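Pasting the sequence and the predicted coordinates here, then a few questions.
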Amino acid sequence: MASEESRPLLGTNVEAELHAERPSQLEVYLSKVQNQNLYLATFAAVLGPLSFGFVLGYSSPAIPSLRRGNVPELRLKDSQASWFGSVVTLGAAAGGILGGYLVDKCGRKLSLMLCAIPYVFGFATIISAQNVWMLYVGRLLNGLASGVTSLVVPVYISEVAHSKVRGMLGSCVQLMVVIGILGAYVAGMGLEWRWLAVWCSIPPCFMLGLMAFMPETPRFLLSRHQRPEAIAALQFLRGPLVDHEWECRETEAHTEEQQELKIAEFKNPSIYKPFLIGVAMMFFQQVSGINAIMFYAETIFEEAKFKNSSAASVIVGSIQVFFTALAALIIDRTGRKILLVISGLIMAASAAVFGIYFKIALPTPNNFTHVNLAIPSLSVMVGTEQHPLAWLAVLSLGLFIMGFALGWGPIPWLVMSEIFPLRARGVASGACVLTNWFMAFLVTKEFHDLMVLLTPYGTFWLFSVTCLLNVVFTVFCVPETRGKSLEEIEAHFQRTH
């Protein structure tokens, strides 16, 4: 036991010596890197998150379309609409477990190619649906693919990217998700639910074709002792001008120390500390209420009596795309922690204001009874006319999305892909994705019940409090990973041993 304890300390000393020599070598190396093929590989990979975004955004325009549909077997009631929106998160939770297995056993590239299949089959099942259960099955398959995607893509990008652009490229995962959500919102304004499903099935087909020509990650290849293939991957990703052998040796020196992860190792701080941080970040991301808001954006605006709820949803989606892109551009300059803190504060303030809007817009307690609160539609409580402060609902929800896009949207996925040791990456990332999607299911499924139990304003004030807790957690627990190699980040947790 003593020898096992001393091994991380020895690795730390070696890392420290390497770090002392590394800056000049690294700067020379990065100055010769050509990023074109790296960007191409990243684009091929993030077609998965684009598909994932279409899945998330699909329910918002599809639910109203299905509710007013002409086929009685497919006309959704309130409880069925709730399941249609939230069952995708159960599939994604299962996808997190499956992805954790695939990413270690099959590799990053093949896992991405495989997850295109349930995307396409899921949308095909929805397109051909004859009853509500076929809709559920289609959404479940979409969720399974989304869960695998949300785990594998950040890992793939973090392992093919170098430290100078890893933050920007890692943030593109969330950027493509929100572009997909916006694409579903915009297309949903003109397409009924079947044709919308056809539109959403296109990106995974392109991903399958493009990924076939992209390399596996050098770190995974070296962990499988496939050194010639790793060199070839580096030649593709970095261009012909750099010393591929140098980066290969740097990575190889670390991967040679990796062994099969054992359960007993979770008592080692270099394993359990990043594991707890990753799981906690996924928990806090979802209890902010973001997925409930995005799944039901159009319904929220309808119940806020905003006249054109579809347009309001598109406005919110556009805000999310713009500020996620902004975060991707500045994250390698500002760092992760400061963006998380700013993000959490904006979300807390905007959720509180949205709660105030509902407090003002809802009738006073004297005008409705507990029976009214049990009625599924909030429109009974809000009334039939647009409230003069409806603009406040759009503004506050837009600010919430802006805050989320700046930090708590992209950064938890980025940090998850950075902080885990190579041998723990599959298992730990799988646990993070499972946590994220299980909490997404609970929040999304129980969102309506929360609105009834706590009232709409109480629900959004609860989200505001959880966003403040996000800030406290960030300040005291989340490490800064800006500008550090994956090996240096692992060494940081070993030094805290």
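Looks like it came in fine.

Every contact and neighbour count from this point should use C-alpha atoms.
Fine.

So which residues make contact with the helix or strand harbouring Ser417?
Under the criterion of DSSP states H and E, Ser417 resides in helix 411-419. For helix 411-419, contacts defined as Cα atoms under 8 Å, 6 or more residues apart in numbering pick out 150, 154-155, 158, 167, 170-171, 274, 278, 281-282, 285, 336, 340, 425, 429, 432, 481, 486, 489-490.

Downstream of it, the next helix or strand is which one?
Past helix 411-419, heading to the C-terminal end, the next element that is a helix or strand (DSSP H and E) is helix 425-453.

Cys467 is in contact with Val341, isn't it?
No: at 9.7 Å, Cys467 does not count as touching Val341 under the criterion of Cα atoms under 8 Å.

what about versus this one:
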Amino acid sequence: MPAAIAQCEADSRCRWSYSVQECQNPAGYLSSESGIFAGSMIAGCLIGSMFAGPLASTIGARLSFLLVGLVGVVSSVLYHVSCAENEFWVLIVGRFVIGLFLGVIGVACPVYTDQNAHPKWKRTIGVMFQVFTTLGIFVAAAMGLALGQSISFDQNKDQMVMARMQGLCAFSTLFSLLTILLGIVMSESRAQFGGGEEGAIELDPNEYGYLEMIPRLLMGCVMAGTLQLTGINAVMNYAPTIMGSLGLAPLVGNFVVMLWNFVTTLASIPLSYVFTMRQLFLFGSIFTSCMCLFMCGIPVYPGVSKKLEVKNGVAITGILLFILGFEVCVGPCYYVLTQDMFPASFRPRGASVTQVVQFIFNLIINVCYPIATEGISGGPSGNQDKGQAVAFIFFGCLGIICFVIQVFFLHPWDEERDGKKKAAAPAYGKREVSE
């Protein structure tokens, strides 16, 4: 075996595959290209979320959705051009632009729900933001599987792959147009800053400043760490590679992961009636951290398990349990807590800052994960299980640290306990957002 590996590594066109124990030609993106591909969208999300809170407060919900819909159309055009010309860098620009779209949506939707939903249903509607996010991810995985399975690799003929990709890109174009339509037909938010229509809920943007909110903003950073630094994006973006190294065909493994990802999220809906968002988030935090450490990390490290079947079985089970804990507890509750953590007048800005931090963590993971795991493994021909095991052990340790901090300091905003005391009664016509 060592001689075969050495002979394979001697040819720059080849890579040794530990999953199938043979020398193969590399396919797909390099690790650096995978990082750029994944990181480009996250960089756009970071910038979009940075301006999302001030944007929603200044121009309102309707114009915000109209604007991001137009940005989405521009991104879709770039996607179509990239497929037609097979240009990697046009695709990267398109993903960056769609990231701007997603960055604003990730703040605008929870804020709009918090300001307009009935208090009885607010939490349930809030967790459905994550439910439909995972539904979209699953649909994309299903289309990817269908595309891959429909190509006859053993036939020497034009498979029209780029034409097939145009069909995939059409979905992003459709949803961008629907976002524009949403901005046209939706009602303006009941809560308005700096005055508004008669009967509207008036919020003072200067009621609380950033300095006053530093403790809660720091808590938002810890929540963002729980969301991103426990490995969910390593699983989502690199599911084909991870599952492939564990014995499943990449597209099939990706489909299985994304199906499970969506199905488990549905459980968050009934649980939102029984438990508070804080309780679910804390349980999910410690559960996912333990899965990273004791199921996806330590057992996968080379030499810990002598049998390949045992190692693969434990790791795949760990990934599925990790996703269960994340999508039932952490992901759905995060978007609700980004609102509940702050007073009503500060929520757009607080959610914006929290989202910026989580996208910074997201960007670091997406860019560094493939490069770091490959480097720790000893290069492209090294045993990739080593790098993945070290990464998940790191994720698990960080998650446990975040959990301990959150147990003591993660508490929703209570106006009577935390708010400024008002000497005068509210003016006629003013109402609370929660009414």
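Thanks, I have it. Keep in mind that this is a model prediction, so the values were computed, not measured.

Quick TM-score on the pair, please.
The TM-score (TM-score structural alignment, normalised by the length of the second structure) is 0.77; 366 aligned residues with a Cα RMSD of 2.6 Å.

show me where the stretch 101-250 of the second structure has strands.
When assigned using DSSP state E, counting those that start in this stretch, the strands of the stretch 101-250 of the second structure occupy the ranges 191-193, 201-203.

Pick the most buried one from the ones you listed.
With neighbours defined by mean count of other Cα atoms under 10 Å, none of those is more surrounded on average than strand 191-193, at a mean of 22.

For that strand, which helices and strands make contact with it?
Counting contacts by 3 or more Cα pairs under 8 Å, 6 or more residues apart in numbering; DSSP states H and E, the secondary-structure elements packed against strand 191-193 of the second structure are helix 31-85, strand 201-203.

Kindly recompute the last result at 10 Å.
With contacts defined as 3 or more Cα pairs under 10 Å, 6 or more residues apart in numbering; DSSP states H and E, strand 191-193 of the second structure has these neighbours: helix 31-85, helix 88-116, strand 201-203.

Gly195 of the second structure is nearest to which of those?
When those are compared for distance to Gly195 of the second structure using Cα to Cα, the nearest one is strand 201-203, at 5.7 Å.

roughly how far is the closest one from the heart of the chain?
For strand 201-203 of the second structure, the distance between its averaged C-alpha position and the chain's averaged C-alpha position is 31 Å (Cα atoms, centre = their mean, to the nearest Å).

same question, stretch 157-174 of the first structure
14 Å.

Provide the aligned range in the second structure for that stretch.
Using TM-score structural alignment, stretch 157-174 of the first structure corresponds to residues 113-130 of the second structure.

buried ones in that stretch?
Buried residues in stretch 113-130 of the second structure, counted by 16 or more other Cα atoms under 10 Å: 113-117, 122-130.

Equivalent analysis for stretch 243-256 of the second structure, please.
Here stretch 243-256 of the second structure shows 243-248, 250-256 as buried, counting by 16+ other Cα under 10 Å.

Select from these every entry located in helices.
Residues of those located in helices (DSSP state H): Met243, Gly244, Ser245, Pro250, Leu251, Val252, Gly253, Asn254, Phe255, Val256.

Pull up the gap between the fifth one and Phe175 of the second structure, please.
If I follow you right, that is Leu251 of the second structure. Going from Leu251 of the second structure to Phe175 of the second structure by Cα to Cα, to the nearest Å gives 24 Å.

for the second one, same thing?
Gly244 of the second structure sits 31 Å away from Phe175 of the second structure when distances are taken as Cα to Cα.

now swap in the first one and tell me
According to Cα to Cα, Met243 of the second structure and Phe175 of the second structure sit 30 Å apart.

One more: Ala142 of the second structure?
The span separating Ala142 of the second structure from Phe175 of the second structure equals 17 Å under the rule Cα to Cα.
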